[in-house]
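S.K.: From the sequence below, what's the structure:
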Amino acid sequence: MKDLILKNALCKIKDGDDLERERVIRHYQPYIQNVVSHICKRYINWSSDEASIGLIAFNRALDTFDSEKGRTFLNYAFLLIQRDLIDYFRKENQHYQLSAMSSSEEDRREYKDQSKASLEIFKQSKQASSLVEEILELDEILRKFRISFEELENHCPKHSDTRLGLLEMANAFIESQELVDELFKKCLLPIKEFTRKTGYRPKNIERHRKYLITIIVIKLNPEWTHLSTFIAGGTGSVKK
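M.R.: From the prediction side, this is the model:
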């Protein structure tokens, strides 16, 4: 569904148009099912509890999405589905532990295996959720620089030596608070001032401007532990 059509549909839904809500849900049913299957690491049919949780979360996203916060609707819906499934995995794990207390030895082994599997899925989903939140926060900042994730992959240098060189360049940039302040004040990379302070070639900076800005932003937010690992050794791109 195109952005403008989806935007109009969301407006109708918030105005109480139930037919429009059903139409949007039907359109995105494959998306919901694919997201739930991706998070659960296995195929999930539409009649499962996990799919129902995904549907409820998607329906809530229709009511609570705010385009002013700089996120796309599908990213927001993904985040809500993931959070609800994580809560579900946590509760299921507790349920298995309680049930095992009054079961036979065979049942206890089965519950133990199920609990272990559920907990592993929970841990994986929690890590994925944390990464998604970091990406959404980064995405919100990059939009101010008119940079989108869709184009980042094309701007990622293919050679590791180039990526390492840009990482060093980013480190040199953030050493100057004056350059950092100028970057966020105008939402533009101060190339002239940067080259004057460091001696880097302007053409090289401009060629990799979007990738360099992305690295700088990540370096300035060390609390993004998952994203930081992508650039720590010049390993490459950040993907959704």
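
S.K.: going forward, measure contacts and count neighbours with C-alpha atoms only.
M.R.: Will do.

S.K.: For residue 196, grab the count of nearby residues.
M.R.: Residue 196 has 11 neighbours, counted by other CA atoms under 10 Å.

S.K.: Find the helix or strand that it is a member of.
M.R.: Assigned by DSSP states H and E, residue 196 falls within helix 191-198.

S.K.: Check the offset of that helix from the chain's centre.
M.R.: Taking the mean of its C-alpha atoms, helix 191-198 sits 33 Å from the chain's own mean (CA atoms, centre = their mean, to the nearest Å).

S.K.: number of nearby residues for the nearest residue to residue 41 once chain neighbours are set aside?
M.R.: Once flanking residues are discounted, residue 41 sits nearest to residue 121: 7.8 Å by CA to CA, 6 or more residues apart in numbering. Using other CA under 10 Å, residue 121 has 19 other residues around it.

S.K.: hmm, back to that, show me what the helix holding residue 196 is packed up against.
M.R.: helix 202-207 (3 or more CA pairs under 8 Å, 6 or more residues apart in numbering; DSSP states H and E).

S.K.: residues making contact with the helix it packs on?
M.R.: Applying CA atoms under 8 Å, 6 or more residues apart in numbering, the external contacts of helix 202-207 come out as 191-192, 195, 212.

S.K.: what's the answer for stretch 106-123, then?
M.R.: With CA under 8 Å, 6+ apart, stretch 106-123 has contacts from 40-41, 86, 89-90, 92-93, 96-97, 99-101.

S.K.: One more, please, to line up against the first structure:
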Amino acid sequence: MEDYLPFIKKQITGMQDLMLEYDDMLSLAMLTFLNCIRQYSPQKGNFLSFCKTCIKNRLIDEGRKQMGYRSKVIAFEPKEEEEAGQISDAEAKVSWQLYEKDQERNALSEEIRLLSDALDAYGIRWEELPRICPKQERSRKNCLMIARAVVEKPDYKKELLRQHRLPQADLAAQLGVSAKTIEKHRKYIITLAILLMGDYPGIRTFLPKYREVN
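M.R.: Modelled structure (predicted):
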């Protein structure tokens, strides 16, 4: 999955006017790229152009939500050089890697499908992940700590798997975290716990905010 990072990082370049933190933009761009893998079909044209447009539009939308940013959403139209079949060396290299790793992309798409199904049982939609992810690094670390506690203690894990809920009072008492905080980030904590328990190596290594769950 690391092979895709240069292409994704390139899409963030020039988006500083959105006033979003770089790590937040990168994580959002990665989530959008994963969604593109899931949603792409040949009818949507060139895969890289499709991803490029989706990523930039998603970042603009987030900028509008966070900072009241106003700008036109980029229309999905191939550039003249793309129409003529002329792309930069960097894009050509990434494009070749994407096609060469088509089987790996299919495997990742299957991971996304399986994770989406798992999250659905808890009332969590894949599309919610960018929204429910805490903005502050400290909050993300606390959520990871809570998720680890759920997975490592059999009683907590059993309650999550069987009753589809977190033992919030017990977790608050054990970890010294307020029950309100656990409730506020409940969906994100559950998502991390599922990632910890399940077989999702591609997603965990691909998303910076989930790498810590390895």
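
S.K.: re the thing from before, which residue numbers in structure 2 does the helix holding residue 196 of structure 1 align to?
M.R.: With TM-score structural alignment applied, helix 191-198 of structure 1 matches the range 168-175 in structure 2.

S.K.: The matching stretch against structure 1, how far on average?
M.R.: Aligned to structure 1 and superposed, stretch 168-175 of structure 2 gives a mean residue distance of 2.4 Å (mean CA distance after the TM-score superposition for structure 1).

S.K.: buried residues in that stretch?
M.R.: 168, 171-172 (16 or more other CA atoms under 10 Å).

S.K.: can I get these in a markdown table with distance to residue 54 of structure 2?
M.R.: Conversion of the buried residues of stretch 168-175 of structure 2 to a markdown table gives the following (distance: CA to CA, whole Å):
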| residue | distance to residue 54 of structure 2 |
| --- | --- |
| 168 | 37 |
| 171 | 38 |
| 172 | 39 |
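
S.K.: now, which of these sits nearest residue 122 of structure 2?
M.R.: Nearest to residue 122 of structure 2 among the buried residues of stretch 168-175 of structure 2 is residue 168, at 15.4 Å by CA to CA.

S.K.: Quick one: residues contacting the closest one.
M.R.: By CA under 8 Å, 6+ apart, the neighbours of residue 168 of structure 2 are 179, 182-183.

S.K.: If any of the residues you listed are buried, put those into a ChimeraX selection.
M.R.: Burial among these is assessed by 16+ other CA under 10 Å; the matching ChimeraX selection reads:
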select :179,182
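
S.K.: Make JSON lines out of the contacts of residue 168 of structure 2 and add distance to residue 160 of structure 2.
M.R.: Listed next are the contacts of residue 168 of structure 2 as JSON lines, based on distance: CA to CA, whole Å:
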{"residue": "179", "distance to residue 160 of structure 2": "16"}
{"residue": "182", "distance to residue 160 of structure 2": "14"}
{"residue": "183", "distance to residue 160 of structure 2": "14"}
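
S.K.: mapped onto structure 1, which of the contacts of residue 168 of structure 2 are still contacts?
M.R.: Using both residues aligned by TM-score structural alignment, their matches' CA atoms under 8 Å, structure 1 keeps these contacts from these: 179, 182-183.

S.K.: What is the equivalent residue in structure 2 for residue 177 of structure 1?
M.R.: Under TM-score structural alignment, residue 177 of structure 1 pairs with residue 154 in structure 2.

S.K.: any idea how far residue 197 of structure 2 is from that match?
M.R.: Distance, residue 154 of structure 2 to residue 197 of structure 2, using CA to CA, to the nearest Å: 12 Å.

S.K.: gap between stretch 187-204 of structure 1 and the chain center?
M.R.: So, by CA atoms, centre = their mean, the centroid of stretch 187-204 of structure 1 is 30 Å from its chain's centroid.

S.K.: Check stretch 163-170 of structure 1 too.
M.R.: Distance, centroid of stretch 163-170 of structure 1 to centroid of chain: 24 Å (CA atoms, centre = their mean).

S.K.: That stretch against structure 2, how far on average?
M.R.: Averaged out, stretch 163-170 of structure 1 is 1.6 Å away (mean CA distance after the TM-score superposition for structure 1).

S.K.: thinking again about what came up before, residue 154 and residue 197 of structure 2: which is more packed in?
M.R.: Using other CA under 10 Å as the criterion, residue 154 of structure 2 and residue 197 rank with residue 197 on top: 14 against 11.

S.K.: check contacts around the more buried one.
M.R.: residue 151.

S.K.: mind checking the longest helix of structure 1?
M.R.: helix 105-143 (DSSP state H).

S.K.: Can you give me the stretch of structure 2 that the helix or strand following it aligns onto?
M.R.: Note on helix 105-143 of structure 1: by DSSP H and E, the next helix or strand toward the C-terminus is helix 149-155. Mapping helix 149-155 of structure 1 onto structure 2 (TM-score structural alignment) gives residues 126-132.

S.K.: Which positions within that stretch qualify as buried?
M.R.: Result for stretch 126-132 of structure 2 [16+ other CA under 10 Å]: buried residues 126, 130, 132.

S.K.: now do stretch 139-150 of structure 2
M.R.: For stretch 139-150 of structure 2, by 16+ other CA under 10 Å, it's 140, 142-150.

S.K.: For that stretch, give me every contacting residue.
M.R.: Looking at what lies outside stretch 139-150 of structure 2 - CA under 8 Å, 6+ apart - the contacts are 133-134, 156-157, 160, 166, 171, 175, 182, 185, 188-190, 192-193, 196, 209, 213.
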